[in-house]
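1. Dropping the sequence and predicted coords here.
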Amino acid sequence: LTVKYGKDDHTISGLSCTQTVKDLKQAIYERTHVQPTRQKLLGLKIKLNELTDETPLSALQLRPNMKIMLMGTKEEQIEKISETPKDMPEVLNDFDIEEEDVAIEDREEFLAKIERRVKTYKINTLNECRPGKKLLVLDIDYTLFDHRSTAEQANELMRPYLHEFLTEAYKNYDIVIWSATGMKWIETKLKLLGVSNHTDYKICFYLDADAMISVHTPKYGVIEVKPLGVIWGKYEQWSEKNTIMFDDIRRNFIMNPNCGLRIKAFRDSRVSRFTDTELVKLTEYLNAIADLDDFTTLEHRNWRDYRKKPTHKSLKRKERDSDESRHKT
């Protein structure tokens, strides 16, 4: 059995079908140093809510050389979270970035990188784009689900109201998923969440880390970003006027600051899933702006305060209703 953890593949052998998931997790711990209690195994032919430590390996339908994915954090990494680094890393600290601090969207060398991505990156279309629909680009980790929670069930990892949000958004927007991970990770996560085969909405396509580019900023150093120009260069019906991107990390849309909306990160899902209503509020925002011809007139950072301006038709309707009410009186 091959277990993929991060960028590394670990071979697990020496187990028999009569042994249990508990034995498998212990073997994985010996290779990866991820405690069994922190392990989440993806890619097994069994529902997560049916998987327990006592489940026999014979029930997992394992095949020779089968590959599964491990999610979990090593103890030493957890201990380092609270430590203050001696030297600030080259990678951008997201809490420091402001749009006005990094004006890089028009730099020639970065636009050239985008052009190369447009020419070389291959997009696998899952569902055809629909004429007249605006574009919604979504991150996965900490946006749609908590990928580092100690919870084990998909419904505990998933952000509340996810399917309701995607169903409602699909009415006015074509949906694209863009994650800074590998394509196999993306496919596995969305299958786990029940997104990839949902009947009430469709995803147009996925973009992975290979579609991103690295940029250098004088103040923050080298950062990896998600330039929407990669999509716009391949699909002429979309542009900054009808595209919006949700991501919990602001630097990801630094090349297109007017199109990005920084969503509140969904962490500690075992607790926060009982109170998190971010997707409900964002559904209202997407519906409110859906009829606009130009999204560049919006300040997405102020989305919580957005109030839809009444249209000429709605004003006429309101005036007519008022007249009818007076006549009845």
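-> Noted; the coordinates are in hand. Quick caveat, the model's predicted, so the values are computed rather than measured.
2. Only C-alpha atoms from now on, for both contacts and neighbour counts.
-> OK.
3. Tell me, how many residues neighbour the closest residue to residue 182 other than its chain neighbours?
-> Excluding its sequence neighbours, the residue lying closest to residue 182 (Cα to Cα, 6 or more residues apart in numbering) is residue 208, at 5.5 Å. Neighbour count for residue 208, taken as other Cα atoms under 10 Å: 18.
4. show me the contacts for residue 208.
-> 178, 179, 180, 181, 182, 183, 186 (Cα atoms under 8 Å, 6 or more residues apart in numbering).
5. Neighbours of the fourth one, how many?
-> Residue 181 has 15 neighbours, counted by other Cα under 10 Å.
6. Use this one as the comparison:
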Amino acid sequence: MPTEHEDTKDEISLAEEIWIALTFTWSGKAFQLSIAESDRVFDLKNVIHNLTRVPPERQKILGLVKGKLPPEQERIGDLRIGGKKFTLIGTPEGDEIKDPSQLEVLPDVINDLDIDVSEDSAAMKAYKNDKRNIRKIKEMTEKLKVNLIHPLRQGKKLLVLDIDYTILDTKPLTSGSLPPAECARPGLHQFLEAVYPYYDICIWSQTSWIWLETKLVELEMVGSDKGYQIAFVLDKTSMFTVFTERDNKPWTHSVKPLQIIWNHFPQFDASNTIHVDDLSRNFALNPGEGLKIHAFKNAHTEAAMADKELEKIARYMVHIASVGDFKTLSHKDWKYVVRGLPPR
């Protein structure tokens, strides 16, 4: 939980933000918007999307800058566009003729181009001090409405658990090629039952709530008589995009900012929260709380059926449950810790 001093620093940082007013026309109508200098071209396109329903990939912006619009990671403050008027050309969602092959399908979150921010102190500092990230956390906190499925229990720690390729193989589940039970990572329910006496459980997925709810029910994680309860669920709408570099090239990715949970539930903070995910980049704003698990795929194979990862993580999490401050731990060492535990 942030201290009063830290809250004051954040408020000062946000107060120092410089906002730019812009006017544009689209389909014969005038629109106005406000964008912060610390925002990126990515954010500008999303504001335009919210105003017009024209998705970023269809937006043609004329008159804002000379020549071609800069890449999405470019900072608004570097464009010197204050007071500018521009024209938008683009077809809004719903008005296009859709090819059936282009219709949205069930999401498939892939472990590509992953990055471990904890190995780069400069990147960690840049993420933490980015005014845009500070403001996004504040905005996401205000926007978040948590629906408690099961009451939080006094004195418990918090497990934030990813779903796609962490506790199930997403591809055969969404395609229907395997029954839900055969898509689950081996030992899923035993893992959750083992840690539940010590941890309240939050499921946080990078997919949408529609698919997430269906998955949880099909996997019997919700609405069953298992020996654990899911406290609450977050989906991709509680994530936002951040900007960094990879191999000296601009790179963007989404993050799961634990601070928005801590702001809603102050009994949880960095001292008692652990985040299990197959993507290290999801830990970017909270690298110390992340525990990376290798991605679970090819659920139908013999190797996948022999997977023991959740059994090992359960042993680790039960072992550290009595630790008063998780900030004293390095979850990167979790496998070494498990190897040193006495046999059961």
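-> Yep, it's here. None of the values given here were measured: they were computed from a predicted structure.
7. before we move on, the earlier item: to which residue of the second structure is the residue nearest to residue 182 of the first structure aligned?
-> The criterion is TM-score structural alignment: under it, residue 208 of the first structure has residue 235 as its aligned partner in the second structure.
8. Equivalent analysis for residue 264 of the first structure, please.
-> The alignment partner of residue 264 of the first structure in the second structure, by TM-score structural alignment, is residue 294.
9. re earlier: look up how far residue 275 of the first structure lies from the residue nearest to residue 182 of the first structure.
-> Per Cα to Cα, to the nearest Å, residue 208 of the first structure is found 30 Å from residue 275 of the first structure.
10. what do we get in the first structure for residue 216 of the second structure?
-> In the first structure, the residue equivalent to residue 216 of the second structure is residue 190, according to TM-score structural alignment.
11. all strands for the stretch 201-344 of the second structure, in order.
-> 232-234, 240-246, 249-255, 273-277, 290-292 (DSSP state E, counting those that start in this stretch).
12. Output the ones you listed as JSON lines; include the columns mean neighbour count and distance to residue 310 of the second structure.
-> Putting those into JSON lines (neighbours: other Cα atoms under 10 Å; distance: least, Cα to Cα, whole Å) gives the following:
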{"stretch": "strand 232-234", "mean neighbour count": "21", "distance to residue 310 of the second structure": "20"}
{"stretch": "strand 240-246", "mean neighbour count": "15", "distance to residue 310 of the second structure": "28"}
{"stretch": "strand 249-255", "mean neighbour count": "14", "distance to residue 310 of the second structure": "23"}
{"stretch": "strand 273-277", "mean neighbour count": "24", "distance to residue 310 of the second structure": "10"}
{"stretch": "strand 290-292", "mean neighbour count": "22", "distance to residue 310 of the second structure": "12"}
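13. Which one, of those, ends up nearest to residue 183 of the second structure?
-> Distances from residue 183 of the second structure to each of these were compared using Cα to Cα; the shortest belongs to strand 273-277, at 17.0 Å.
14. what comes up buried for the helix or strand containing residue 316 of the first structure?
-> Assignment of secondary structure by DSSP states H and E places residue 316 of the first structure within helix 312-328. Applying a neighbour-count criterion of 16 or more other Cα atoms under 10 Å, helix 312-328 of the first structure contains no buried positions.
15. likewise stretch 132-147 of the second structure?
-> Neighbour-count burial for stretch 132-147 of the second structure flags 132, 133, 134, 135, 136, 137, 138, 140, 141 (criterion: 16+ other Cα under 10 Å).
16. any chance of those residues in a markdown table, plus secondary structure?
-> Formatted as a markdown table, the entries for these read as follows, by DSSP: H, G, I helix; E, B strand; the rest coil:
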| residue | secondary structure |
| --- | --- |
| 132 | helix |
| 133 | helix |
| 134 | helix |
| 135 | helix |
| 136 | helix |
| 137 | helix |
| 138 | helix |
| 140 | helix |
| 141 | helix |
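17. so which of the residues you listed would you say is closest to residue 240 of the second structure?
-> residue 136 (7.5 Å).
18. Now check the closest one against the first structure: what is it aligned to?
-> Using TM-score structural alignment, residue 136 of the second structure sits opposite residue 113 in the first structure.
19. Quick check: that match vs residue 205 of the first structure, distance?
-> The span separating residue 113 of the first structure from residue 205 of the first structure equals 21 Å under the rule Cα to Cα.
20. same check, this time on residue 294 of the first structure
-> 24 Å.
21. for residue 105 of the first structure, same thing?
-> Residue 105 of the first structure sits 24 Å away from residue 205 of the first structure, taking Cα to Cα as the criterion.
22. pretty sure residue 264 of the second structure contacts residue 141?
-> Yes. Residue 264 of the second structure sits in contact with residue 141 when judged by Cα atoms under 8 Å, with a separation of 7.3 Å.
23. and the corresponding residue of the first structure for residue 310 of the second structure, what does it touch?
-> Structural correspondence for residue 310 of the second structure with respect to the first structure (TM-score structural alignment): residue 279. With contact set as Cα under 8 Å, 6+ apart, residue 279 of the first structure has these partners: 160, 161, 162, 165.
24. Of those, which are still contacts in the second structure?
-> Using both residues aligned by TM-score structural alignment, their matches' Cα atoms under 8 Å as the contact test, the members of the contacts of residue 279 of the first structure still in contact in the second structure are 160, 161, 162, 165.
25. What is the most widely separated pair among these?
-> Of all pairs drawn from these, the one with the largest separation by Cα to Cα is 160 and 165; the distance is 9.1 Å.
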